[in-house]
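Student: got a structure for you, letters missing:
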């Protein structure tokens, strides 16, 4: 009996109900998702096409857009299909794959944001040594390291989570498979895994977050000593964009993965999870592009070339 239950499918209860109000929210969410995919794709396209953006400063930004698009595609298609068809079943393999991709992308983004903060620190505090301290080799190593550490975290947590027997209800009060929610359904002692998961969260969330805070503390100290008002404004504009993204992403991640298990409810968890898996990826390119003159100039050049090409 336990083996049959262990291999049986899980049931995702979803985010929306079949009411008029929830149907409106569902359509609104799909609209935001579509805009998010288009804007992130545009950001990646501009960085790839415009030679002025072929620098170690903007390549991590293209990877951030890629991670955001993959994060949305990991969650939203299955959730939308469940809502429209009413088939809310997901296999253990599918559930494990969702956990793996979610943690790979989420943890990878944590380290990528830390790498971007280091880039800003070098650009502001050591501009004359930027080409050495932030060379293409260093940039590629940081990006590959972000993907590798994220994948390692995703693989370990997905494998450990699905190793437990699930002899209780297989209903997951969520709209995708998330490790903390799945562990609650296990009919075995999960305390060791929960401590290990908390330790992983410290490494994957708090360590990069501490590096980001350190980088921006040093940047703030350097900016306050700048005599040029224009330099101060440019430094603040560049750094405030990343700080806004960091605040949104890390705040939601800490709430989900690092708060005591007795706090919060399933509805709060679903709301916060929707925020960092759906809405934050839509905000990231808008925050970066609207506050970045180089990106806006690249967009204008691209539009001008498109107009000229059509006229010819």
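Tutor: That came through fine. From a predicted model like this one, the values you see are computed outputs, not experimental measurements.

Student: drop to CA atoms for contacts and neighbour counts, all remaining ones
Tutor: Noted.

Student: residue closest to the middle of this structure?
Tutor: residue 106 (4.6 Å; C-alpha atoms, centre = their mean).

Student: Nearest residue to that residue in space, please, no chain neighbours.
Tutor: Spatial nearest neighbour of residue 106, chain neighbours left out: residue 150 (7.1 Å); criterion: C-alpha to C-alpha, 6 or more residues apart in numbering.

Student: ditto for residue 41
Tutor: residue 65 (7.1 Å).

Student: The residue nearest to the centre of the chain belongs to a helix, doesn't it?
Tutor: Yes - using DSSP: H, G, I helix; E, B strand; the rest coil, the assignment for residue 106 is a helix.

Student: here's the one I want to compare it with:
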């Protein structure tokens, strides 16, 4: 029976335990430039010291207009690549694997004067209406995802996660709620995602895992359900995705009839379904900061890895304390042994 502190092998990469730091925007980049700062260095290094198996760097954007805010990270230049290298090196020093979530906010870019999206539909009445992307512009964005993956590899990251959830650009193409196109990108809503995946797989090392975060269901009237998520995830697996990070929602204002629960593990059934249907490694996320619950998700084979968000914001040493609480072996920094 696996447990939270067991090793896990993803492709040929061995991860020391089943805990991933969920990607969480810090809104602390240098304004306009998208450069990481000392905050990011200390923020991510402290979680590596605290025993996390995978440190996943927050949503990092492929172009300037793709950021949620002016204080979000970017990886659209070689200067960004070089600024990430010390963060990667420190994570490795303390035994963690480190990934980066690359993305584009599309119509959810709050500070961008000209938003872009698959269709000219605003997120809500507080957002600007985006410009519908042309096919040429879509191809240019695929190329920018590809270039971002090259830079991530050069910076030394161990894995890449594509953000295809929470109403950001890849998700916007997937959703019938946000994609009303009549061309090839509307007739096949997976096409943009497939092109991005294949472009990235063509430039990253063969052994480098590619993850995709998806929304396993939507909460708007007219959105897709888990059956549709299974269908498009099979297509993405075939295109080259090695593991799925299964979240939900984010595509638009929540319909009262579709309001999700807020109990611990409320999204785990979505991860379990993807794992069962696709026979692929899966990451569960969403209110899993209770160590007993997180361990049960692994032990019950509902997911292979758990992503911890707010629990790790509140406590960088959540992983060490979880292992202690569960009486499981874990590698404690020698400086901290007396505490555990």
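Tutor: The structure has been received and is ready for your questions. What you are looking at is a predicted structure, and each value in this text was computed from that prediction instead of being measured.

Student: tm score of chain vs chain?
Tutor: For these two chains in superposition, a TM-score of 0.26 is obtained (TM-score structural alignment, normalised by the length of structure 1); 149 aligned residues with a C-alpha RMSD of 7.1 Å.

Student: before we move on, back to that, could you measure the residue nearest to residue 41 of structure 1 against residue 10 of structure 1, distance?
Tutor: Separation of residue 65 of structure 1 from residue 10 of structure 1 (C-alpha to C-alpha, to the nearest Å) stands at 31 Å.

Student: Residue 20 of structure 1 too?
Tutor: Residue 20 of structure 1 is 27 Å from residue 10 of structure 1, by C-alpha to C-alpha.

Student: So between those two, which is more surrounded?
Tutor: Using other C-alpha atoms under 10 Å as the criterion, residue 20 of structure 1 and residue 10 rank with residue 10 on top: 22 against 9.

Student: That one contacts residue 172, correct?
Tutor: Yes - using C-alpha atoms under 8 Å, residue 10 of structure 1 is in contact with residue 172, at 7.0 Å.

Student: What about the closest residue to residue 247 of structure 2 other than its chain neighbours, how many residues nearby?
Tutor: Closest residue in space to residue 247 of structure 2, ignoring its immediate chain neighbours: residue 215 at 4.8 Å, by C-alpha to C-alpha, 6+ apart. Residue 215 of structure 2 sits with 28 neighbouring residues when counted by other C-alpha under 10 Å.

Student: Give me the buried stretch members for stretch 194-203 of structure 1, please.
Tutor: Across stretch 194-203 of structure 1, burial judged by 16 or more other C-alpha atoms under 10 Å covers 194, 197, 200, 201, 202.

Student: try stretch 33-50 of structure 1
Tutor: 33, 36, 37, 39, 40, 41, 42, 43, 44, 46, 47.

Student: ranges for the strands of structure 2?
Tutor: 8-10, 13-15, 19-21, 54-61, 73-74, 97-103, 116-117, 131-132, 159-164, 210-215, 243-247, 282-285, 305-308 (DSSP state E).

Student: Buried deepest among these, which one?
Tutor: strand 73-74 (a mean of 31; mean count of other C-alpha atoms under 10 Å).

Student: name the helices or strands packed onto it?
Tutor: Judged by 3 or more C-alpha pairs under 8 Å, 6 or more residues apart in numbering; DSSP states H and E, the packing partners of strand 73-74 of structure 2 are strand 54-61.

Student: Which strands and helices lie in contact with the strand it packs on?
Tutor: strand 19-21, helix 38-49, strand 73-74, strand 97-103.

Student: how many other residues sit next to residue 271 of structure 2?
Tutor: Neighbours of residue 271 of structure 2 (other C-alpha under 10 Å): 25.

Student: just checking, it touches residue 246?
Tutor: Yes - the pair residue 271 of structure 2 and residue 246 passes the contact test of C-alpha under 8 Å, sitting 5.3 Å apart.

Student: In contact with residue 62 of structure 1: list those residues for me.
Tutor: Neighbouring residues of residue 62 of structure 1 by C-alpha atoms under 8 Å, 6 or more residues apart in numbering: 43, 44, 47, 48.

Student: Can you give me the buried ones in whichever strand or helix holds it?
Tutor: Following DSSP states H and E, one finds residue 62 of structure 1 within helix 59-85. Residues 59-72, 74-76, 78-80, 82-83 are the ones in helix 59-85 of structure 1 that count as buried (16+ other C-alpha under 10 Å).

Student: Now, the buried residues of stretch 194-203 of structure 1 that are in strands?
Tutor: Among these, no member falls in strands (DSSP E).

Student: ok, so of those residues, who is nearest residue 289 of structure 1?
Tutor: residue 201 (29.7 Å; C-alpha to C-alpha).

Student: From residue 207 of structure 1, how far off is that closest one?
Tutor: 9 Å.

Student: In helices, which of the buried residues of stretch 194-203 of structure 1 fall?
Tutor: Counting by DSSP state H, these place 194, 197, 200, 201 in helices.

Student: can you list the residues that contact stretch 142-153 of structure 1?
Tutor: Contacts for stretch 142-153 of structure 1 (C-alpha under 8 Å, 6+ apart): 60, 63, 100-101, 103-112, 115, 200.

Student: Please enumerate the strands of structure 1.
Tutor: 10-12, 89-90, 171-172.

Student: For stretch 289-303 of structure 1, buried residues please.
Tutor: 289, 291, 295, 298, 299, 302.

Student: is it possible to export those to TSV including distance to residue 160 of structure 1?
Tutor: Listed next are the buried residues of stretch 289-303 of structure 1 as TSV, based on distance: C-alpha to C-alpha, whole Å:
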residue	distance to residue 160 of structure 1
289	39
291	42
295	42
298	45
299	45
302	47
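
Student: ok, back up a step: in CSV: the ones in helices among the buried residues of stretch 194-203 of structure 1, plus distance to residue 216 of structure 1.
Tutor: Below are these laid out as CSV (distance: C-alpha to C-alpha, whole Å):
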residue, distance to residue 216 of structure 1
194, 32
197, 28
200, 24
201, 22
